[in-house]
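Asker: A predicted structure for the sequence below; I have some questions about it.
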Amino acid sequence: MTLRPTAFAIPGDIETLTGGYIYERRLLEGLRAQRRDVDHIPLGSSFPGPTAGDMADASARLRAIDPSRALILDGLVFGSLDTAVLATLPMPVVAMLHHPLAHESGLEPALRDHLYRTERDNLRHAAHVLVPSPHTKALLVSDYGVASSRITIARPGTDKPLGKMPAADPPMILSVGIQHPRKGHDILLRALALLPPEGWQAMIVGTRYDADHAAMLDRLHADLRLGDRVRLAGRLPGEDLGRAYAQASIFALATRYEGYGIVFDEAMAHGLPIVTCATGAVPDTVAEGAGLLVPIDDPEAFAEALLRVLSDAALRGAMATSSARAGAALPGWADTARIAGAVLDSLPA
């Protein structure tokens, strides 16, 4: 069987350490590992709020793609690209949507409405849609009118841990997510400040993605007098991040919304009990018995859940067992690429 040659258009730096970029970089690598001809098309970094220059450059680059190729279009671009451009592309377009752009937190109403209308209109021109979770698929069906048959779930893959390490002493609460309002690190800091001052430590890992928000987190950390107990570690190299997962006793993310949440799979691959929020795709992603899920924006409830896991060894052990069992069953990145490749090969010539 001849594998469909493909172009994969991604804005900005593909090495950016966010779940969406990690997914797309690993998908690109996985499709190429199938010996498929995949051309990476880098686009401007300003999407989903493109400058006029980035929009014009994207239009020119996409129109220059060989029409015999299929085109996978990253969701940040797909949801904000001029519909008139998308409608004139001659090749079949596969939208790679991690979650609808209008569901991002903190948007002004006018921008939210613009993104919703643009994404809805653009979805009419997609030959197919790839999503990471049943939650995102359900949103596209219910809110955007996309037929279920045009959507395929390609769950992110997970790398298996390299090995076990002694747990940190005192027990470490690990959080992983870019420093962006949606990730809820401000709620986590407030929750940690409510815990007894002894018997735990915490590390928050993630790129200072939103400079203003990162500065606010620094101020909040100081105002709450969390000191050395809580480390705002910023971005960590892969080996150091793997070591942090291996040494942690609890994974915690006070997220306000997730279209999937690769970090939860990483936590389960390491057999960690999880404390997080019942929002977006989180209830479908965190395995039953592996996590305690609380409402968003509730530091008191989050602190209570953390304290339960810290203080109840039997509960913590049961959650760890459920987490490890689920983690062992997670797909690899080759499985993600296989699902996406089947979609590409099913598209009309």
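Answerer: Received it, and whenever you're ready, just let me know what you need.

Asker: all contacts plus neighbour counts: C-alpha atoms, from now on.
Answerer: OK.

Asker: what's stretch 220-228 in contact with?
Answerer: Here stretch 220-228 makes contact (C-alpha atoms under 8 Å, 6 or more residues apart in numbering) with Asp186, Leu189, Arg190, Ala193.

Asker: if we use 7 Å, what do you get?
Answerer: The contact list for stretch 220-228, computed with C-alpha atoms under 7 Å, 6 or more residues apart in numbering, reads Leu189, Ala193.

Asker: endpoints of that stretch, how far apart?
Answerer: 14 Å (C-alpha to C-alpha, to the nearest Å).

Asker: from the chain's centroid, how far away is it?
Answerer: 28 Å (C-alpha atoms, centre = their mean, to the nearest Å).

Asker: likewise for stretch 248-261?
Answerer: Centroid displacement of stretch 248-261 relative to its chain, using C-alpha atoms, centre = their mean, is 10 Å.

Asker: also this one, for the comparison:
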Amino acid sequence: MVCAGLERLGWAVHERLVEGSARAGTGATLRDSLAGALHGIPDGELVLLDGLLTARAAPVVAAHGGRLHLVLLVHLPHGLETAAGAGADLRAAERTVLDAVTTVVTTSRWTRDWLVETYAVDPSRIQVASPGVTSAEPAVPSASGHRLLCVGAITPTKGQDVLVEALAEDADLPWSGRCVGALDVEPGFVDRVLTRGVALGLGERLTFTGSAPPEAVAAEYADVDLLVVPSRFETYGMVITEALARAVPVLAAAVGGVPEALGTAPDGRRPGLLVTPAQPAAFASALREWLTDHDLRDDLRSAAAARRSTLRDWSDTSHTISTVLSRAAA
């Protein structure tokens, strides 16, 4: 979306694909691929780097920081990772990358503030460019509000284990749930979540679909009453604005940039419910309110419809990044 938007604004965009991934164990491939990509770029050129790739290739970024105008797009700071033994090393590498680049772009104010607090980055070097959202037709709600949707890879970060426990507490109420997202990122966690769901009697009411192409995810949003986001942390939460683009209210854990993504309607109403993270009882209580209180559902649906009209589209995001790039190249 952003690259196409920059091209429409007159930028000559040349994408470079990098092999490997941000996961542990792929660092050598990633470093070699990124080094090759950057080596072929002439001195003084402007480069927008995907921050998901850089921390595991920090020496490469540092080596080119003096000759290229590097702009770092931070979706998810690597320093937030809590894997045993990985936190300190990743934070040190991320600090190296932040020191090497000209400018930083974050997807939320929360992420900007986290980088400033954690790494003492000069706030003037950071620009927020909130993700846009593609407009869509409003979903048609059901009277009971029973159709629940969770979108995201099945991982501890996304918190589907919290959702399973919460739904079990509300098993006496009418609901049906669908979890759409990759099942191969954390296979051990997936096995535990699925096994626990069956043990709690949720097997026929809660479906895990696996990964889905964008058009299939869009169809899921069109046939849902409530988006549920049980994440343990999020730097923004694009699934939230994707739901709001269809006037679908949200029940989410109040973590990171989630409140920012949820936002408010022009009259100040919140288009959803925020609860304490990693607390199944809190999630279950809020879901029970949604399922049993008709007036609450109507109010949240109204607020979501009003919030829909205030969402940024991708052209806004592209304009913001374009301005950042122009300043970095000056």
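Answerer: It's in. As the structure is a prediction and not an experimental result, all values here were calculated from the model.

Asker: now the TM-score, please.
Answerer: Overlay of the two chains. TM-score (TM-score structural alignment, normalised by the length of structure 2): 0.91; 322 aligned residues with a C-alpha RMSD of 1.9 Å.

Asker: in structure 2, which spans are helices?
Answerer: Taking DSSP state H, the helices of structure 2 run over residues 2-8, 27-39, 51-54, 58-64, 87-100, 109-119, 160-169, 187-199, 214-221, 238-244, 258-262, 280-292, 294-308, 314-329.

Asker: against structure 1, where does the second one fall?
Answerer: Structural correspondence for helix 27-39 of structure 2: residues 51-63 of structure 1, per TM-score structural alignment.

Asker: count of residues packed around whichever residue in structure 2 pairs up with Leu224 of structure 1?
Answerer: Aligned counterpart of Leu224 of structure 1 in structure 2: Leu200 (TM-score structural alignment). Leu200 of structure 2 has 15 neighbouring residues, counting by other C-alpha atoms under 10 Å.

Asker: so how far is Gly210 of structure 2 from Leu200 of structure 2?
Answerer: Distance from Leu200 of structure 2 to Gly210 of structure 2, counting by C-alpha to C-alpha: 21 Å.

Asker: and Tyr221 of structure 2, by the same measure?
Answerer: In terms of C-alpha to C-alpha, Tyr221 of structure 2 sits 15 Å off from Gly210 of structure 2.

Asker: those two: which has the busier surroundings?
Answerer: The neighbour count for Tyr221 of structure 2 versus Gly210, taken as other C-alpha under 10 Å, is higher for Tyr221 (26 against 16).

Asker: so what does the more buried one match up with in structure 1?
Answerer: Using TM-score structural alignment, Tyr221 of structure 2 sits opposite Tyr245 in structure 1.

Asker: show me what contacts the aligned residue in structure 1 for Val101 of structure 2?
Answerer: Matched to structure 1 by TM-score structural alignment, Val101 of structure 2 sits across from Ala126. When contacts are counted by C-alpha under 7 Å, 6+ apart, Ala126 of structure 1 touches Val93, Val94, Ala95.

Asker: trace Val259 of structure 2 over to structure 1, please.
Answerer: Actually, residue 259 of structure 2 is Pro rather than Val. Aligned partner of Pro259 of structure 2 by TM-score structural alignment: Pro283.

Asker: how many neighbouring residues does the nearest residue to that match once chain neighbours are set aside have?
Answerer: Nearest non-adjacent residue to Pro283 of structure 1, counting by C-alpha to C-alpha, 6 or more residues apart in numbering: Leu293, 7.8 Å away. When counting by other C-alpha under 10 Å, one arrives at 19 neighbours for Leu293 of structure 1.

Asker: and the aligned residue in structure 2 for Leu293 of structure 1, how close does it get to Ala284 of structure 2?
Answerer: Aligned by TM-score structural alignment, Leu293 of structure 1 pairs with Leu274 of structure 2. In this view, Leu274 of structure 2 and Ala284 of structure 2 are 12 Å apart by C-alpha to C-alpha.

Asker: do the same with Val250 of structure 2
Answerer: 14 Å.

Asker: so the two - more neighbours on which side?
Answerer: With neighbours defined as other C-alpha under 10 Å, Val250 of structure 2 and Ala284 compare such that Val250 has more, 27 against 22.

Asker: quick one: contacts for the most centrally placed residue in structure 2?
Answerer: What sits nearest the mean C-alpha location of structure 2, by C-alpha atoms, centre = their mean, is Gly237, with 3.9 Å. Listed by C-alpha under 7 Å, 6+ apart, the contact partners of Gly237 of structure 2 are Gly257, Val258, Ala261.

Asker: map it across to structure 1 for me.
Answerer: Aligned partner of Gly237 of structure 2 by TM-score structural alignment: Gly261.

Asker: so that match versus Ala287 of structure 1, what's the distance?
Answerer: 13 Å.

Asker: cool, Asp186 of structure 1 as well?
Answerer: Distance, Asp186 of structure 1 to Ala287 of structure 1, by C-alpha to C-alpha: 25 Å.

Asker: who has more neighbours out of these two?
Answerer: A count of neighbours by other C-alpha under 10 Å puts Asp186 above the other of Asp186 of structure 1 and Ala287, at 24 against 20.

Asker: which residue sits closest to that one, ignoring its sequence neighbours?
Answerer: Spatial nearest neighbour of Asp186 of structure 1, chain neighbours left out: Leu217 (6.3 Å); criterion: C-alpha to C-alpha, 6+ apart.
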